[in-house]
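Chemist: Just to be clear, the model below is a prediction. Sequence and coordinates:
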Amino acid sequence: MIPAKMDAITIATVQEKGIDSVVDWFERHKQPFYALGWFYLRNQQQMEELFYRSIIKVHRELPRYKKDTSFQLWVASIFIDICRELSDDEVTLTSEEDASHQDLFSALDQLEDAEKEAMVLTYGTGFSQEEASHILRVSVDKMKELLFSGTQSVRKQLYGATFNGCKEYQKNYIDYLEKRMERPEKIEFEIHLYKCRECQEDLAAFQDVTLMLHHAEWMNDLTVPEHLIANIKERFSEKEQQRQQKFKKLKKVALVFASVFAIVIGIGFFTGAFANVYYTWTEEDEQLRTFLQQNLGQRVNLEAESDGVKIRIKGVVADDYQTLVFYEIEDTNEDKQYVMNFDDGLIIENENELMKHNTYPRYHPPDLKAEMNKKEKNLFYGKVGLRPLEEDSGVIEMNIERIQELVLDGHEAMLGFGYRSNGFKTGEWKFEIPVTKQPSVEYELNEQAEIEGIPVRLDKLIMAPTATVLEYGIPMGDQDKRIDQIRFGNLKVNGVKVKPDQFGGYQHLQPEHNWQILQMYYDPFYGEEPKDVTVQFDSAYFSYKDQKSIELDANAQYPQTFEYAGSTISIDKVEIGQPTTVVISNHEVENREFETLHINVVGENEHEPISMGMSTEGVIVDKNGVEYDMNSGSFDYEKIEQPRHFVTVQNLMLDGDEIIPKRLDIYGYNSMKYLDDVVEISLD
């Protein structure tokens, strides 16, 4: 049986002897762990693999061991987890050591996995119910249920007899036999036993099995093969020899590298090659590495820990358009990945003094596909966008109060863009981050394009460290047809494609002489000075004026239809109440001119405005005409090519006491048009 108290390995011992210290510990305590593993694996090769993996994991996880848990409990938890990983569905008795207790082993093998684990840990290895429940991660009450049902099953396998004890008292058997009952309950139970012969026989047979299970011989008779630990030591020795050989090769490479290192440095400081090579080797964060290689950011190494979660600020890149902070979050207790979100648990204490007020931080979703975020289940690299600096430099006072858990697969991942709903971790992580703003370069374009007869100005191209920015203008004013928004395709700079920002890529500036001025954000462009630029328009969203009025009569029969913009629209319902409801619909979207209507309902008093609420139903249609139900949630919106949103039903709710509608006024509509227009600009 596992001793009540085992010696623990200290960090100092590991530092002195390395993994050999863990091997020595398992060699001293091999008997109980071998017996424990035997109930999962009946194959000597697998048993050796079990010990080998357990030693590696205990050695690797030792820095995370917390002394508030006993060392043997911690090791047993790791050991059982690996037992489960290696165990097969079919188990056969093949060893001579099993012969003397074969009936007992066979009976235990018939149990459910959870029952068997509870029985072996409590009766075979000597852990208490509380300790065994900790190892198996179940409650003590659940542990008692498993022990009772497991003992009953073993008894039936061994004796085959049927016992008819009173069910309401059977729950007390384990506590009574282990002398864990409170005195009043114990007296009541013994009075019942005195009167009930069935319970006497049932408890006596139950006790026989528990005594048999408590007897240590059935565990100790499982002799550990002499070569078990020796084979494991040999495997570690071979692994160390391979490591030494690899190290020798690396030393030879290092000598060659050292001979040319001075040349690399000399060339590097003049050409930028040194920064490129250096950060390729030393920076794990793929996104931050690119900025550092271009000498466009600052590397910082700041760390704060709260409740077992470490947040490290890795670097910062700032320009006139945003401030990017790169971070790493490590959960040292669990295999969970977290991300931080601006204005959701992340506060910049000195934001009003340090940063510009007339902008809003750009959104940067977590990069779930990056290789660096697939390597460790408890580690995540991310970045968060903050407002740009007002001055050229400063110190960001960042206070993080909560972070959000990520989920990388399953239905929840699809619906939440990687965020686990309500999966928050609270804590206190504070940083003071020094930052210096990097300069941007502006190029005047002074070009004008045309989209369906409407002029579009292309004013500036701005090359900033964190983004490539196209500044453009569209006409404002009272027009029968106007552009509300333009969707841009890739930008080409010197023949290189630069992708548009899909999240918050537009920024509105101060209007100028009946022109609306906007900025479109693209990915950063690294390289030589831009000479040839190609701007592509993918689509534009238009507003049209087209007025029409339809009389309403609450006493009329509905539905009724009317024609508008080449389509037949139905008035499905006009119902007086609190609120009064008007429902209109058009489910035919193929070749439909409009996507949404600009509408209003007028009451009996035309000069008195009506407060109106609205709910809609609709479909999404991609560029190829494929339809998607907006309410289904069974599709990935980000993968739909240039979606159009067609409203099919509009529910108009008129607030007030039985408002009587008299007229439906339509002012116009919105429609998106697909484009394939390209404007080429030369900056020479």
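Modeler: The structure has been received and is ready for your questions.
Chemist: Going by C-alpha atoms from here, please, whenever you check contacts or count neighbours.
Modeler: OK.
Chemist: who touches the spatially closest residue to Val309 that is not a sequence neighbour in this structure?
Modeler: Once flanking residues are discounted, Val309 sits nearest to Asp331: 4.5 Å by Cα to Cα, 6 or more residues apart in numbering. Residues in contact with Asp331 (Cα atoms under 8 Å, 6 or more residues apart in numbering) are Gly308, Val309, Lys310, Gln337, Asn378, Leu379.
Chemist: Please identify the helix or strand for the nearest residue to Lys310 once chain neighbours are set aside.
Modeler: Counting by Cα to Cα, 6+ apart, Lys310 lies nearest to Glu330, which is 5.1 Å off, once chain neighbours are set aside. Glu330 belongs to strand 323-331 when elements are defined using DSSP states H and E.
Chemist: take a look at this one as well, against the first:
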Amino acid sequence: MTKPKEKSVESIVDWFDQHKQSFYILGWSYLKNQQQMEELFYRSIVKVHKELRYKRDLSFETWVTSIFLHICQELSDDRSLQVSEKVEPRHDLFNALDQLEKVEKDAVVLTYIKGISQEDTAKLLQVSVEQVKEYLFSGLQSLRKGMGDGSHFNGCKEYQQNYIDYIERTLEREKKVDFEVHMYHCQDCQEDFAAFKEIMYTLLNFTESMKDFHVPSDFMEKVMARLTEEDKQRRLKRKKRNRMGIVFASVFVLLMGIEVFTGSFTSLYYTWAEEDPELREYLNQGLGKRLDLEAESNGVKIKIRSAIADDVQTLVFYEIEDTAENNQYAIIYNDGASVENDYDIMNRETGHMYYYFPDLKSDQNNKEKNVFQGKLSLLALTKDSGTIKLKITQLLKLVRDPSDPNSFGAYENMEYKKGEWNFEIPVTKWPSKEYALDESTEIEGIPVRFNKLTIAPTATILKYAVNNEHPEKRVEFLTADNLEVNNKKVKATIYDSSYTDFDMNGSTFQTKFPSLYGEKPKEINVQFGYARLTVEHQETIELDPSSKYPQTFEYAGSTISIDKVEVGKTTNVIISNHDIENRAFESLNLDIVSEDENEINSMEMNSEEVFVDKNGIIDMNKNPVAFDEFEQPRYFTTVLDIHLKGKNAAENVIPKKLIINGYNTTKYLDDVVKISLKK
């Protein structure tokens, strides 16, 4: 197996699709139903994509297997899933494997089901090769019992340890001769070895036969559909922000300053010398110092002015001067800027990357046409202090929009300045205060639990979790709008909430607020923003290509039109619903099947949408579109254009049924929850 050449989710899905057979069998060794299998592939793809850029000592195949195995174990250990979900028929061997000790099962499954070497198995289990052999032997012995072999284990122990190496022909010659001589004279060992060899061959023959094991034809399509749906809202935001001159997706609005710290002192020097009010506040509080590190390349000078680190993030304040022309540039992390020693110094496991819009409204960025001051958010440190090795190879050119000088050019017209700027930035991490929370509430009948409040010098973080225990309705995303601590209220923007983790039971989220550093919470009030919901509401509509269209049907209180069913090598189905007033859903989760359910090879969907807020439909052609000024914005799909292709390119695809599985909707919330602190 080779590593995907690209780092996109699609390339990783393609890689899993090419190797789905062996991983599918590996999954069934631990799991008991199809829904768990889909969750397993989904979570594995997400985790591989998230961690693909990190360095590792294992080969790509072994590394992916380690992730896959870990998620297998998480899902198999989840008792709530085992009770609540349907258990599907499995091969007797899989059921027998469930009876083994964990390490025995892992060793047997990796070595004989997945087919990796004992050396790689040892790396994954973090044990020696000799220990792997012991686990394999004891595991195979246990399988004999589990599969009804009533024979006794009467072989000589000093020779039993050589069974596996002898069968696999890896036993040293001297030991091999001694083993064969002993077998010739010992009846007990002959019987014991024969029984052991039989179970081992049964396992190997089973693995060989599983090469023809049928993976459901729509399995990877379902996994990809979920990935697509989860990512849809983020891609929609990016698409809309591109139109208003925002150049990167899922980013967070710039925090304009922080609250004055309790018990702080005032520095006359920084009051007069530092014009950036946010950085000046940090410096006045003694949370950082002026660095003024400089590097110049290709006519552009970059100055690292200061760096402020805590448990949430590491803020780097910079200034860029174009010494040759009147241009302004910004640093974009992972797009020309990287930390060379991030593996050694940054918190990659629990850290969260934040982004800040280039601020063209500030006074300092409107004084000179060739100077720009900005800030860069990096991951938090793993140590109390260290040196960040920041490497910059390109800068984003900020081209101001003539119709709005406070915004810059669209994503598709980005320009870059090449060069090489290297910095070694000394940083000291300042402590944060964490408060365990003890409160829960419900959103649309779904439990929400508040976990933790973190008050750090650079930000305030609220973490909360959704328990999607009712499959008919799920909260896919939940934002917090306002946070009030000791009668001091801070507000988040719609971009400040994000996932931190997710599983089959629900998701954990966090919202970043302006810093409340120095506050000692006595009372906490949280007001939610909005919840994005998925509702399971299945309905099947028969399709007849010979009938005349358009035709209508009722769904979730709305009238939906099937405008076209046009059969061909690429079959076209168009459905629409332009009446969005009081509509229960924003988009539908649907599928189309043919009479032969395996006939359809691919389904491509193109959509038309309208953007609305409380005051009605928004004209998206207006430039610029001030998204932050809208009240309760929502995107409604009005037309869905579906293209179907069959496995046999020479035959027409004839659709028979339109299956609507459910819909997505957004609920804006006014709930305010009072939260007590754990004692």
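Modeler: Arrived safely, thanks for sending. Since this is a predicted model, take the numbers as computed values, not measurements.
Chemist: re earlier: tally up the residues packed near the counterpart of the residue nearest to Lys310 of structure 1 in structure 2, please.
Modeler: Glu330 of structure 1 maps onto Glu321 of structure 2 when the alignment is built from TM-score structural alignment. A count of neighbours around Glu321 of structure 2, defined by other Cα atoms under 10 Å, yields 22.
Chemist: Please report how far Glu321 of structure 2 lies from Thr454 of structure 2.
Modeler: 36 Å (Cα to Cα, to the nearest Å).
Chemist: now Thr228 of structure 2
Modeler: Distance from Thr228 of structure 2 to Thr454 of structure 2, by Cα to Cα: 32 Å.
Chemist: Could I get the contacting residues of the residue nearest to Leu227 of structure 2 when sequence neighbours are not counted?
Modeler: Nearest non-adjacent residue to Leu227 of structure 2, counting by Cα to Cα, 6+ apart: Tyr42, 7.2 Å away. Applying Cα under 8 Å, 6+ apart to Tyr42 of structure 2 gives the contacts Val223, Met224, Arg226, Leu227.
Chemist: The same query, at a cut-off of 10 Å, please.
Modeler: Contacts for Tyr42 of structure 2 (Cα atoms under 10 Å, 6 or more residues apart in numbering) come out as Val13, Gln36, Met220, Lys222, Val223, Met224, Ala225, Arg226, Leu227, Asp503.
Chemist: next one: Lys356 of structure 1
Modeler: Asp320, Tyr321, Gln322, Leu386, Arg387, Pro388, Leu389, Glu390, Glu391.
Chemist: The strand holding Glu330 of structure 1 vs structure 2, average offset?
Modeler: When structure 2 is overlaid, strand 323-331 of structure 1 sits 0.9 Å from its aligned residues on average, using mean Cα distance after the TM-score superposition for structure 1.
Chemist: List the first helix or strand encountered after that strand toward the C-terminus.
Modeler: Downstream of strand 323-331 of structure 1 (by DSSP H and E), the next one is strand 338-339.
Chemist: Specify the next element, helix or strand, located C-terminal of that next one.
Modeler: Assigned by DSSP H and E, the successor of strand 338-339 of structure 1 is strand 346-348.
Chemist: What lies in contact with the helix or strand that comes right after that following strand?
Modeler: Sequence order places helix 351-354 as the next helix or strand after strand 346-348 of structure 1, per DSSP H and E. Helix 351-354 of structure 1 is contacted from outside by 348, 357, 386-398, using Cα under 10 Å, 6+ apart.
Chemist: to the chain's geometric centre, what's the distance from helix 351-354 of structure 1?
Modeler: 31 Å (Cα atoms, centre = their mean, to the nearest Å).
Chemist: tell me what the helix or strand just after that helix is packed against?
Modeler: Following helix 351-354 of structure 1 in sequence order, the next helix or strand is strand 379-386 (DSSP H and E). Packing contacts for strand 379-386 of structure 1, counted by 3 or more Cα pairs under 10 Å, 6 or more residues apart in numbering; DSSP states H and E, involve helix 286-293, strand 309-318, strand 323-331, strand 338-339.
Chemist: As a markdown table, those with distance to Ala107 of structure 1 would be great.
Modeler: Formatted as a markdown table, these follow (distance: least, Cα to Cα, whole Å):
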| stretch | distance to Ala107 of structure 1 |
| --- | --- |
| helix 286-293 | 55 |
| strand 309-318 | 45 |
| strand 323-331 | 42 |
| strand 338-339 | 46 |
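Chemist: Let me know whether Thr638 of structure 2 touches Arg583 as I believe.
Modeler: No. In this structure, Thr638 of structure 2 is not within contact of Arg583 by Cα atoms under 10 Å, at 11.1 Å.
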